[in-house]
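Undergrad: with the input below, show me the fold.
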Amino acid sequence: MSELTADVGFDPIAAPAGRVLILGTLPGGESLKRKEYYAFRSNVFWRVMETLVGAAADSPYELRRRRLCAAGIAVWDVCKSAKRPGSLDARIDRSSIVANDFAAFFASHPDIRIIGFNGRTAAHLYQTKVLPGLPSALGSLQRVILPSTSSANAMRFDDKILQWRSALAHWIAPTNPS
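TA: As a prediction, this is how the structure comes out:
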């Protein structure tokens, strides 16, 4: 059997004045192929963002990125790289994880006020792989575990929207859809 190579994630989608940081684990296969966050069609992340900030799921990726930044939302992943056969978070080889540099991210994005985890795995990896290495002031950032937008989470879409909106609405800037 050949040695599995590590998947390598993307730079964050972020404006310097962002207030909300949405964290996933690591881009899946379709996202890596297309070089876009949440590119797998059955993942409802972009439908959630369309509902919350007008980042239309069927609009060009660059326009969706700009809409998130205008709303004060940053998107990134806990893992800079990790070995994982397939795209399921449960298959990530925990011993291979290299976490992203969150100290540098928070230094260049000082207005982040809340971290929303796109699922429990992202929250757990942040807790175990990132938080111990951060200055204590950064450890006190508000955090919320949101329902995963993955198709593996069978929760109804309307229930996901309700929880995402409830957790993040206070922090999201109003936007004017174009």
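Undergrad: every contact and neighbour count from this point should use C-alpha atoms.
TA: Noted.
Undergrad: can you give me the helices in this protein?
TA: Ranges of helices in the chain, per DSSP state H, are 29-34, 45-53, 61-70, 102-108, 120-125, 136-139, 157-168.
Undergrad: can I get the ones you listed in a markdown table with distance to Ala14 and mean neighbour count?
TA: As requested, the helices of the chain are exported to a markdown table (distance: least, Cα to Cα, whole Å; neighbours: other Cα atoms under 10 Å):
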| stretch | distance to Ala14 | mean neighbour count |
| --- | --- | --- |
| helix 29-34 | 18 | 15 |
| helix 45-53 | 15 | 20 |
| helix 61-70 | 6 | 18 |
| helix 102-108 | 10 | 13 |
| helix 120-125 | 18 | 19 |
| helix 136-139 | 18 | 12 |
| helix 157-168 | 16 | 15 |
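Undergrad: out of those helices, which gets nearest to Asp7?
TA: In terms of Cα to Cα, the element of these nearest to Asp7 is helix 29-34, at 8.0 Å.
Undergrad: another for comparison:
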Amino acid sequence: MQSIPRKSSFPPVTDARTRILICGSLPGERSLAEQRYYAHPQNQFWALVGAVIGHEDLPALTYEARLAALRDARIGLWDAVASATRTGSSDAAIAAVEPNDLATLATRLPDLRAIAFNGATAHRLGLRQLGDAAQRWTILPLPSSSPLHTVGIAAKLPAWLALREVLGD
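TA: Sure thing, here's the model as predicted:
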């Protein structure tokens, strides 16, 4: 009997200026292989967040330049899951979850206004981890940017563009 592989998330991408923390569930196979957030070419994350920050060519930039653009826009990244067992990339296959400590990270970000969850699984797990502390921030559930969530980008975009209100000065 073959065991199901355990997979781990990446470190958070934040700084003291972070206003919005966008949390996914757990990186997919392509992201894990490349050690980059949202590495699958069909994942719509970089196009969606590029529209949010007015940086339409964000997907064309190098990974490091994308992360720098997010930090400049005061957006941070992390995942709700520190590690879990999962075959493939589907959130439905996530099991034996060890959560990331979202509440501790969030309380250490002095300018944090909102926590956005990229997809239903991230939202469900993240809210559980935040518990009562979730009341300190605006919580924004977002439609998943994953290619496994087959709703088109046009249908997802309005919810993602709501992030602009939080980023405003």
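Undergrad: what's the TM-score here?
TA: Counting by TM-score structural alignment, normalised by the length of the second structure, the TM-score of this superposition works out to 0.91. Behind it: 166 aligned residues with a Cα RMSD of 1.6 Å.
Undergrad: would you turn the helices of the first structure into CSV with distance to Asp93 of the first structure?
TA: Shown next, in CSV, are these (distance: least, Cα to Cα, whole Å):
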stretch, distance to Asp93 of the first structure
helix 29-34, 15
helix 45-53, 24
helix 61-70, 29
helix 102-108, 21
helix 120-125, 12
helix 136-139, 25
helix 157-168, 28
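Undergrad: closest to Ile92 of the first structure out of those helices?
TA: Between Ile92 of the first structure and the helices of the first structure, the shortest separation by Cα to Cα is 10.0 Å, and it involves helix 120-125.
Undergrad: in the second structure, which residue range corresponds to that closest one?
TA: Mapped onto the second structure using TM-score structural alignment, helix 120-125 of the first structure covers residues 120-125.
Undergrad: tell me which residues are up against the matching stretch.
TA: Here stretch 120-125 of the second structure makes contact (Cα atoms under 8 Å, 6 or more residues apart in numbering) with 23-25, 79-81, 91, 99, 116-117, 141-144.
Undergrad: Ile97 of the first structure -> the second structure?
TA: By TM-score structural alignment, Ile97 of the first structure lines up with Val97 in the second structure.
Undergrad: out of the helices of the first structure, flag the one nearest Gly18 of the first structure.
TA: Comparison of the helices of the first structure against Gly18 of the first structure by Cα to Cα identifies helix 61-70 as nearest, at 6.7 Å.
Undergrad: which part of the second structure matches that closest one?
TA: Using TM-score structural alignment, the residues of the second structure aligned to helix 61-70 of the first structure are 63-72.
Undergrad: mean deviation, that stretch versus the first structure?
TA: Stretch 63-72 of the second structure, aligned to the first structure and superposed, deviates on average by 0.4 Å (mean Cα distance after the TM-score superposition for the first structure).
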